[in-house]
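Trainee: Build me a model:
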Amino acid sequence: MSEDVRFTPSALDRSSAFYIAGHRGLVGSAIWRNLESEGFTNLIGLTSSELDLTDRDAVFAFFSESKPRYVVLAAAKVGGILANSTCPVDFLSDNLRIQVNVLDAAREHGVERLLFLGSSCIYPKFADQPIREDSLLTGHLEPTNDAYAIAKIAGIMHVQATRRQYGLPWISAMPTNLYGPGDNFSPTGSHVLPALIRRYDEAARSGAQVVTNWGTGSPRREFLHVDDMAAACLHLMEKYDGPSQVNVGTGSDVTIQELASLVASAVGYKGEIAWDATKPDGTPRKLLDVSKLADAGWSASIGLEEGIRTTVEWFRENSLSVRS
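Mentor: The predicted model follows:
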């Protein structure tokens, strides 16, 4: 087994084949938009009906034929607290198979630069705040999404092992809570911010007097616009190399109560905001330490209020076609 790779990152070739796994999802579609705007001309993306990433033979055949030079692994089965806590086997099994298939095929076919996207839920439930990268595997996970978190931790380990054993300069990025165009607005399968947007938009349209949210509203969360995330991914691929995953966030957070108020204001809801404390809150606080990202020369540019406003606009303009 070799030592960790020594590699000097540089600008990616805009004409080389670049595969975005999960290019129709929230993150993948934003990465695709960003790469197009940055002049990349040979982007590759296949829908799940065109390529089942849980099918190992199909994934290897795709890599053999397409021969991408660069890869972002943004494909994953994702969901909110309800989905994660009620279907943990699905989140563990599907994500492990997707990751192992794509990462093994990428190694087999010599992918030069790969970025694996994880999730901030990989960190212990009671990690010191803000959460540093070296907090990984130092405590118990949040039980409501531990299966998903274990799959993502396995992905990080897979990338690190590939660096050590095969000398490939692959990296991992751990985004905080993401939101923006292309999000999942399902009442049962979405994350907190798109769920709030849908709920309050419906309440504003119907004239509802009260909207009741899960939990107490006291947990604190950090939110990053997906277009910022996409920009950070390209920046890291061109500027950063190292075995440690890199946290990607804003470095600031809000309570869920504050978030609900911002969403209510953005959609024009004037009624009462109530809370059902019998429902789970999840992790009390989850704020990422983004020092490593700052050292790499990147910081977020889209403020939360602005980001929510534009996401509400997108949701309303695409209400007939959004994932729901």
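
Trainee: C-alpha from now on. contacts and neighbour counts both.
Mentor: Fine.

Trainee: ok, T138 - how many residues close by?
Mentor: Neighbours of T138 under the rule other Cα atoms under 10 Å: 12.

Trainee: Spell out the secondary structure type for it.
Mentor: Look at T138: counting by DSSP: H, G, I helix; E, B strand; the rest coil, its state is coil.

Trainee: Kindly confirm whether my reading is correct that it touches P124.
Mentor: Yes: look at T138 against P124 with Cα atoms under 8 Å: they come within range, at 6.7 Å.

Trainee: helix, strand or coil for R198?
Mentor: Under three-state DSSP, R198 comes out as helix.

Trainee: so who does it touch?
Mentor: Residues in contact with R198 (Cα atoms under 8 Å, 6 or more residues apart in numbering) are 185, 187.

Trainee: so C121 sits right up against A149, yeah?
Mentor: Yes: counting by Cα under 8 Å, C121 does reach A149; the two are 5.6 Å apart.

Trainee: Could I get the full set of strands for the stretch 51-200 of the chain?
Mentor: Remark: strands assigned in the stretch 51-200 of the chain by DSSP state E, counting those that start in this stretch are 70-73, 113-117, 171-175, 177-179.

Trainee: ok so L46 is a helix residue?
Mentor: No: under three-state DSSP, L46 sits outside any helix and is assigned coil.

Trainee: Count the residues that sit near it.
Mentor: Counted with other Cα under 10 Å, L46 comes out at 16.

Trainee: roughly how far apart are it and S16?
Mentor: 17 Å (Cα to Cα, to the nearest Å).

Trainee: State the distance from A58 to G110.
Mentor: 17 Å.

Trainee: and for comparison, fold this next one:
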Amino acid sequence: MENKTVKMRVMVTGGSGLVGRAIEHVLKEDGGASEGEEWIFLSSKDGNLMDPDETKALFKKHQPTHVIHLAAMVGGLFKNMRQNLDFWRINMYINDNVLQAAHEFGVEKVVSCLSTCIFPDKTTYPIDENMIHNGPPHESNFGYSYAKRMIDVHNRAYCAQFGRKYTAVIPTNIFGPHDNFNIEDGHVLPGLIHKTYIAMKEGTPLQVWGSGRPLRQFIYSLDLARLFLWVLREYNEVEPIILSVGEEDEVSIKQAADAVVKALGFNGEVLYDTSKSDGQFKKTASNAKLRKYLPDFTFTPFHKAIKETCEWFVANYEVARK
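Mentor: Just a heads-up that it's a prediction; the model follows:
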């Protein structure tokens, strides 16, 4: 039987999103696949992960040995501010169903995806993996943040009670091809790219929401994908790990907007709408733990990654999520 050669059958939830597509790209285009691995990328069309029976049916159908759990209700600052309850409930249901089904079907390893917004709002910097539960997250997205924090609680509990080695990664702000470029409800960088594109077409000024002063660490989705593969294959801690560029690579929203303007060749006026919320001013994260494991990992330079993302968006404008 051919299945005897399969050492690892990896099921990716949320496989059609930004990170799922990046993992698929690295596996196919960059020679990232290893012999004996089988990969299954699921989208929301394959089943409703808010439903425990549908979730179990997916596990029964695909019989994964490993799971990368990316599926989530996500959105930018303003969507979070409007729908904190939805973000809490929907993500709690999804996460509980996926992790419990993984346990019931004997999945060896689950790697879930968290976010740096889970960290306490009032904290010292840089933040690291030991500070997740040290205080409330920023009030703008507390529903999403607490739901994601609970994955860490879940993982520790599965380990304590059943010896499961389920873990989580904490990326900083992710961007890249196949992102959601929705201006109203998407994240800051894809929103900026879309807005700049429209401003160029219409000959209008580019309006950046907020002051442009908040600081962020951005990670290119293809870099994150390569790190995800390492975590899946090599990282054996239950404790989460921050996946991020270094503190020295933190940029302001203004610097990010400038990089987009340069990449797209926008020559118009850039205005900052300070009536719009800035959200959290900074959430500087330490990648010291990652560097301890992978001292030589090379991140794609920010301007190069922005240029590649802009080029993808322009080339795929009709089909991109907007």
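
Trainee: quick one on the thing from earlier: if you count what's nearby, which of C121 and A149 of the first structure comes out ahead?
Mentor: A149 (25 against 22).

Trainee: Skipping its backbone neighbours, what lies nearest that one in space?
Mentor: Excluding the flanking residues, the one nearest A149 of the first structure by Cα to Cα, 6 or more residues apart in numbering is I122, at 4.7 Å.

Trainee: count of neighbours near the counterpart of the one you found in the second structure?
Mentor: Counting by TM-score structural alignment, I122 of the first structure lines up with I118 in the second structure. By other Cα under 10 Å, 26 other residues sit near I118 of the second structure.

Trainee: how about I118 of the second structure, what does it touch?
Mentor: Counted by Cα under 8 Å, 6+ apart, I118 of the second structure has contacts 132, 137, 144-146, 148-149.

Trainee: can you check A58 of the first structure too?
Mentor: Taking Cα under 8 Å, 6+ apart, one finds 51-52 in contact with A58 of the first structure.

Trainee: Recalculate using a threshold of 10 Å.
Mentor: Each residue near A58 of the first structure by Cα atoms under 10 Å, 6 or more residues apart in numbering is listed here: 50-52, 64, 101.

Trainee: cool, and E317 of the first structure?
Mentor: E317 of the first structure neighbours (Cα under 10 Å, 6+ apart): T311.

Trainee: same deal with V67 of the second structure?
Mentor: Contacts of V67 of the second structure (Cα under 10 Å, 6+ apart): 8-13, 39-40, 59, 98-99, 102, 107-112, 166, 232.

Trainee: just E239 of the second structure next, same as before
Mentor: If you count contacts by Cα under 10 Å, 6+ apart, then E239 of the second structure has 129-130, 152-153, 155-156, 165-169 around it.

Trainee: element containing the aligned residue in the first structure for it, please.
Mentor: Taking TM-score structural alignment, the alignment pairs E239 of the second structure with S244 from the first structure. Taking DSSP states H and E as the definition, S244 of the first structure sits outside all helices and strands.

Trainee: got it, and E24 of the second structure?
Mentor: helix 18-29.

Trainee: got the angle between that helix and strand 109-113?
Mentor: 120 degrees (axes from the mean of the first three to the mean of the last three Cα atoms, to 10 degrees).

Trainee: Which residues belonging to helix 18-29 of the second structure are considered buried?
Mentor: 18-27 (16 or more other Cα atoms under 10 Å).

Trainee: And for stretch 317-324 of the first structure?
Mentor: V322.

Trainee: Wait, A225 of the second structure touches A22, no?
Mentor: Yes: between A225 of the second structure and A22 a contact is recorded at 5.7 Å, counting by Cα atoms under 10 Å.

Trainee: So among the contacts of E239 of the second structure, which aligned pairs are also touching in the first structure?
Mentor: Among the contacts of E239 of the second structure, the ones whose aligned partners also touch in the first structure (both residues aligned by TM-score structural alignment, their matches' Cα atoms under 10 Å) are 129-130, 152-153, 155-156, 167-169.

Trainee: List the residues that contact Y125 of the second structure.
Mentor: Per Cα under 10 Å, 6+ apart, neighbours of Y125 of the second structure: 247, 282-286.

Trainee: what separates E50 of the first structure from G28 of the first structure, distance-wise?
Mentor: 16 Å.

Trainee: sorry, that was for T138 of the first structure
Mentor: Distance from T138 of the first structure to G28 of the first structure, by Cα to Cα: 30 Å.

Trainee: Noted, bye for now.
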